[in-house]
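Engineer: Task: produce atomic coordinates for the following.
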Amino acid sequence: MRWFVGLCLVLGGVVLATNPGSAGVLDASWTAPTTNTDESPLTDLASYRVYYVTAPTSPCPGSTFVQVASPTTTPPPGQIVSVRLTGLTTGTLYNVAVTAVDTSDSESTCSTVATAAAALELSATPSTLSFGSVTIGTFLEQVFTVQNMRTGTVSGTAFVSAPFTIVSGSAFTLAGSGTTEVTVRFTPTALVTSTTNVNFTADGDSISRSVTGIGALTTLALTVSKTGAGSGTVTSNPAGISCDATCSAAFAIGTMVTLTAAPAAGSTFSGWSGSCTRTGACTVTMSAAQAVTANFSVKVPITFTDDPLVVQTTAVQAVHIVELRTAIASFRALNGLPTFTWTDLTLTPGTSPLQAVHILELRTALSEVYQGLLMAVPTYTDPTIVAGETVSKAAHVQELRDAVRALP
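Structural biologist: So this is what the prediction gives:
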């Protein structure tokens, strides 16, 4: 058996790594043999085996190699054969050797070992793109600069998953040391932070770069609904809500929105639920989408003994005070006010003497309801009642009854 002459291996175009751990490459080239060891012409060359292993281990013979077909069975003088070893660790030294294999699968001895560091085929800068907060329904674009780190021409593509897309530069061909721009677009569809990798692939090797972005809103929705057997309207300040007609509106983030409920005739507003509670005006801060329900009920007529009281004719009785206490207490409870403490908690009709303090307390308790509803406090006859001096009158009681009935 005649053996091939020894091969001279060269590892070319080496550029030392700038980011170890990325996929690197090595370009290996050698001059094809033309004669056998007995100086006879080589006519049955089939392929080459390129062995490689991390230094300082000897690569040949070994289990890690790539098979490279010979361009011809009879190489002409000076024929250069090249191969690119891919998937290597950038910056790591590799030992490489080559053997020749004939058509009978006979293999030559190993060439001299060549040593070099695996290098990047591509680089992409920056290492990370942050798009920040982007409003849903819009998009933002940013650019990676991709460079061919080798001396030869490389062709590649860029890919990224939604909600990111490659707008331009997805397919590229770069001469040695050439650069191109790859434009990435972020189009958020949800209020979440999205993070993924852009993968740049060329000749079987790839590098990845991180992209991240946050879906955001500049406005948030405030939705009003109405419930109950009664009816009424709800309006907002700033304007936007006018429910019946418009029961949902968008407000800028951070806006304080005040809702006001107005019961229709024959109805009463019985309170809020959802993002507001109790009665009175409802103020919500638009730090998130808000939903509020206005409860309207049918107004139940309030009845009193001796109705109406006749000034200078009807005598004020304990039952008149008790009925007003009961009515005012129900409105205080409805509006989230604490229980009022009355003087002479138990008034016995026909037995308990009536005092100016009883009228004064009714006015105070009722005024707090008006204030909670942001309504003007009623005015009364004898606005200053002096305990032990001011005599309770029918007008005092009738005015309180009218003020109670005026509450929504």
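Engineer: alpha carbons only for contacts and neighbour counts from here, please
Structural biologist: OK.
Engineer: so Leu122 makes contact with Val146?
Structural biologist: Yes - using C-alpha atoms under 8 Å as the test, Leu122 is close enough to Val146 to be in contact (6.8 Å).
Engineer: Looking at those two, which one has more neighbours?
Structural biologist: Higher neighbour count among Leu122 and Val146: Leu122, with 25 against 22, using other C-alpha atoms under 10 Å.
Engineer: Could you tell me how many residues sit around the residue nearest to that one when sequence neighbours are not counted?
Structural biologist: Spatial nearest neighbour of Leu122, chain neighbours left out: Asn148 (4.9 Å); criterion: C-alpha to C-alpha, 6 or more residues apart in numbering. Look at Asn148: counted by other C-alpha under 10 Å, it has 24 neighbours.
Engineer: Look up how far Val154 lies from Asn148.
Structural biologist: Separation of Asn148 from Val154 (C-alpha to C-alpha, to the nearest Å): 7 Å.
Engineer: same deal with Thr179?
Structural biologist: Taking C-alpha to C-alpha, one finds Thr179 at 11 Å from Val154.
Engineer: Now do the shared contacts for the two.
Structural biologist: Overlap of the contact sets of Thr179 and Val154 (by C-alpha atoms under 8 Å, 6 or more residues apart in numbering) consists of Asn148.
Engineer: So which of the two has more stuff around it?
Structural biologist: For the pair Thr179 and Val154, the greater number of neighbours falls to Val154 (21 against 18), based on other C-alpha under 10 Å.
Engineer: That one reaches Thr173, doesn't it?
Structural biologist: Yes - Val154 lies in contact with Thr173 (C-alpha under 8 Å); the separation is 5.7 Å.
Engineer: for the chain, longest strand please?
Structural biologist: Identified as the longest strand of the chain according to DSSP state E is strand 205-216.
Engineer: hey, where'd the helices end up in this structure?
Structural biologist: Remark: helices assigned in the chain by DSSP state H are 318-334, 356-372, 394-405.
Engineer: nearest to Asp27, of those helices?
Structural biologist: For those, proximity to Asp27 was assessed by C-alpha to C-alpha; helix 356-372 is nearest, at 82.9 Å.
Engineer: what's the angle from that closest one to helix 318-334?
Structural biologist: 30 degrees (axes from the mean of the first three to the mean of the last three C-alpha atoms, to 10 degrees).
Engineer: Going along the chain, name the strands of the stretch 201-350 of the chain.
Structural biologist: 205-216, 219-227, 232-237, 242-243, 248-252, 256-263, 267-274, 282-285, 290-298 (DSSP state E, counting those that start in this stretch).
Engineer: which helices and strands does the last one pack with?
Structural biologist: Read it as strand 290-298. Judged by 3 or more C-alpha pairs under 8 Å, 6 or more residues apart in numbering; DSSP states H and E, the packing partners of strand 290-298 are strand 219-227, strand 267-274.
Engineer: Show me the one of the ones you listed that comes nearest Phe331.
Structural biologist: strand 267-274 (9.5 Å).
Engineer: One more, please, to line up against the first structure:
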Amino acid sequence: MYHQGNGSRSKLFSLFFILVMCCLFLGASALHPSARAGAAGVTLGWDASAGVSGYKIYRGTASGSYTTSVDVGNTTSYTLSDLASGTTYYFAVTAYDSSKEESGYSNEVSYAGGSSCTYSISPSSASFTSSGGTGTITVTAASGCTWSASTGVSWATISSGTSGTGNGTVTYSVAANTGSARTAAFTVAGQTFSISQAAATSTTTYTLTLATAGTGSGTITSNPSGTVFASGTAVTITAAPDSGSTFTGWGGDCAFAGTSTTCSGKMTRNISVTANFTRSVTTTYHTISASAGTGGSISPSGSVSVSSGSSKSFTITPSSGYTISDVTVDGQSVGAVSSYTFSNVTANHTIAATFTQSGTSTTTYTLTATTAGTGSGTITVNPSGTVFASGTAVTLTAAPDSNSVFAGWGGDCAFAGTSTTCNGKMTRNINVTATFNARTTTSSYTISAYAGYGGTISPSGSVSVSSGSGKSFTIAPKTGFSIRYVLVDGVNVGAVSSYTFSNVTANHTIRAYFKYGYY
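Structural biologist: I've put the predicted structure just below:
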């Protein structure tokens, strides 16, 4: 309580402080139940304080939570005889003066009604260095006797054994001390466990140096703020880009944090940190027009805006009673796929899905396959035939004769280029031409392979390839870079990590370009 005014009030405050610090104890009769049937009794005793008009006893069945009280007058002991057997009670005492102004609670004691519960702890005290540590306290109590443990301070915590019944162990930890020496008194099974910790002895300090770099602008802040810190101080550094700039990553001692806007660590040496800010550039967007016919849906649909260089996936879902018939991308069939992803988008695109009713279609389409060119060869169809039910998946394979080379597809297989196979579904009449040319005196061709800054292509340089054979190339970014795109004969084939030229019948070029970062 806080009092203002005359000297008697000040004297009362001092008196109450003495009362709170004195010891509340259980009298001998607390070890025996009273004579009244079905109930137990306990005698409480406490130290007397001068100038006090009387005392009140508070009790409850939970530690620190008191539900009833009794004014016992100016006496230093009192017997409570209406306790229930087998129930643990918690008691505290307050004092009051002639004006009925009341002190704070004394220390708390507990009693398991109707049982003989005594408690002891070992050890009763412990000391720690400034670096902290862990320890254990052994509680000795009879079976059925409950107890609890608490530290009362934030720098010492109980890891296990906050409560128990009978014998038990309390495990605790003490945090490192960065200030002056400190002490605490744990309450364990109603007993006092004293703990002390030495003051921090280190006076070593380290300097934090912050800088910015890049074409953009921004600020760096530290928490706690400052440039000189005691050894071991935990510091969090935050980068905030200005409007029109983006944060592109840390340098120096925060390089490990990458592009996270925060970097945390402890001052165990002098620290130098650089935050890189880049001036924002205008993002270019492209449109993918997505549509679905009767019998299903595509998601997302309509005109979908996609930032240049990024990717976008679409999901095709047939309605009940329908199946996916075909999906075309930029007018070319990619089969009856249920999903499709555009990678490294650098132009506008279209994607369209068609559907057929399950098990009801009797529509058939005709496949016409012919050969052309100065050479000779054959076209095989799997499954074989020329008339197929709608939706049938068909694979066409071109095989040149010994004195000829396959020069590429025409008609509805033109999208397959010089690959010797062409795949698709029969969703309409299909006309295909395979061109075979007679072998010439040229027995090999050159593929020029080039890699820009930030990665490699293997093999590289001028690569000789036998006529009609194939050649594969591997594209690999260096650390900190990713593939931007790959050009084959000047055509963007996306951010692929490998590419294979099949049935080479002419010179080719392949060029790989890279970008810094992974997005």
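Engineer: Can you calculate the TM-score here?
Structural biologist: After superposition, the two chains reach a TM-score (TM-score structural alignment, normalised by the length of the first structure) of 0.26; 178 aligned residues with a C-alpha RMSD of 6.8 Å.
Engineer: just to revisit the earlier point, would JSON lines of the strands of the stretch 201-350 of the first structure with distance to Val10 of the first structure be doable?
Structural biologist: Below are the strands of the stretch 201-350 of the first structure laid out as JSON lines (distance: least, C-alpha to C-alpha, whole Å):
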{"stretch": "strand 205-216", "distance to Val10 of the first structure": "21"}
{"stretch": "strand 219-227", "distance to Val10 of the first structure": "64"}
{"stretch": "strand 232-237", "distance to Val10 of the first structure": "79"}
{"stretch": "strand 242-243", "distance to Val10 of the first structure": "81"}
{"stretch": "strand 248-252", "distance to Val10 of the first structure": "67"}
{"stretch": "strand 256-263", "distance to Val10 of the first structure": "73"}
{"stretch": "strand 267-274", "distance to Val10 of the first structure": "77"}
{"stretch": "strand 282-285", "distance to Val10 of the first structure": "71"}
{"stretch": "strand 290-298", "distance to Val10 of the first structure": "71"}
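Engineer: if I look at Ala275 of the second structure, how far off is Thr246 of the second structure?
Structural biologist: 11 Å.
Engineer: So these two - more neighbours on which side?
Structural biologist: Ala275 (28 against 20).
Engineer: My guess is that one contacts Ala211. True?
Structural biologist: Yes - if you go by C-alpha under 8 Å, Ala275 of the second structure and Ala211 touch, sitting 6.4 Å apart.
Engineer: which neighbours do those two share?
Structural biologist: With C-alpha under 8 Å, 6+ apart, Ala275 of the second structure and Ala211 have common neighbours Ile220.
Engineer: Thr125 of the first structure is in contact with Val146, isn't it?
Structural biologist: Yes - contact criterion C-alpha under 8 Å: Thr125 of the first structure and Val146 qualify, at 6.7 Å.
Engineer: quick one: the nearest residue to Arg185 of the first structure once chain neighbours are set aside and Thr201 of the first structure, what's the gap?
Structural biologist: In this structure, Arg185 of the first structure finds its nearest non-sequential neighbour in Glu141, 4.3 Å apart by C-alpha to C-alpha, 6+ apart. Shown here: Glu141 of the first structure relative to Thr201 of the first structure, a distance of 21 Å by C-alpha to C-alpha.
Engineer: quick one: which of the helices of the first structure is nearest Thr283 of the first structure?
Structural biologist: Among the helices of the first structure, if distance is taken as C-alpha to C-alpha, the winner is helix 356-372, at 13.1 Å.
Engineer: Please tell me how far Thr183 of the first structure sits from Ile207 of the first structure.
Structural biologist: 16 Å.
Engineer: Leu122 of the first structure too?
Structural biologist: The value you get for Leu122 of the first structure to Ile207 of the first structure, if C-alpha to C-alpha is used, is 7 Å.
Engineer: And for Ser194 of the first structure?
Structural biologist: 20 Å.
Engineer: How about Ile166 of the first structure?
Structural biologist: The value you get for Ile166 of the first structure to Ile207 of the first structure, if C-alpha to C-alpha is used, is 16 Å.
Engineer: again, but for Thr125 of the first structure
Structural biologist: 11 Å.
Engineer: the more surrounded of the two?
Structural biologist: Neighbour comparison, Thr125 of the first structure and Ile207: the larger count goes to Ile207, with 19 against 13 (by other C-alpha under 10 Å).
Engineer: Look up how far Ala395 of the first structure lies from the nearest residue to the more buried one once chain neighbours are set aside.
Structural biologist: Closest residue to Ile207 of the first structure apart from its sequence neighbours, by C-alpha to C-alpha, 6+ apart: Phe200 at 5.3 Å. Between Phe200 of the first structure and Ala395 of the first structure the distance is 89 Å, computed by C-alpha to C-alpha.
Engineer: Those two - which one has more neighbours?
Structural biologist: Higher neighbour count among Phe200 of the first structure and Ala395: Phe200, with 22 against 18, using other C-alpha under 10 Å.
Engineer: I am assuming the more buried one contacts Ser210, so please confirm or correct that.
Structural biologist: No - Phe200 of the first structure is beyond contact range of Ser210, at 11.3 Å (criterion: C-alpha under 8 Å).
Engineer: that older thread, and the strands of the stretch 201-350 of the first structure: which comes nearest Phe131 of the first structure?
Structural biologist: Short answer: strand 205-216, nearest of these by C-alpha to C-alpha, at 4.7 Å.
Engineer: list the buried ones in that closest one?
Structural biologist: Buried residues in strand 205-216 of the first structure, counted by 16 or more other C-alpha atoms under 10 Å: 205-209, 211-216.
Engineer: roughly how far apart are Ser305 of the second structure and Thr317 of the second structure?
Structural biologist: 21 Å.
Engineer: Looking at these two, which one has more neighbours?
Structural biologist: Thr317 (20 against 14).
Engineer: in what helix or strand does the more buried one lie?
Structural biologist: strand 312-318 (DSSP states H and E).
Engineer: Please pull up the helix or strand immediately following that strand.
Structural biologist: strand 322-329.
Engineer: Now do the helices in the second structure.
Structural biologist: Using DSSP H, helices in the second structure cover 7-21.
Engineer: Ile351 of the second structure: neighbouring residues, count only.
Structural biologist: Quick note: Ile351 of the second structure (other C-alpha under 10 Å) scores 23 neighbours.
Engineer: Near Phe25 of the second structure, how many residues? Count them for me, please.
Structural biologist: Phe25 of the second structure: 19 neighbours (other C-alpha under 10 Å).
Engineer: How about Thr68 of the second structure?
Structural biologist: 9.
Engineer: Now for it: which residues touch it?
Structural biologist: 58-60.
Engineer: Can you tell me how far Thr262 of the second structure is from Arg484 of the second structure?
Structural biologist: Thr262 of the second structure is 28 Å from Arg484 of the second structure, by C-alpha to C-alpha.
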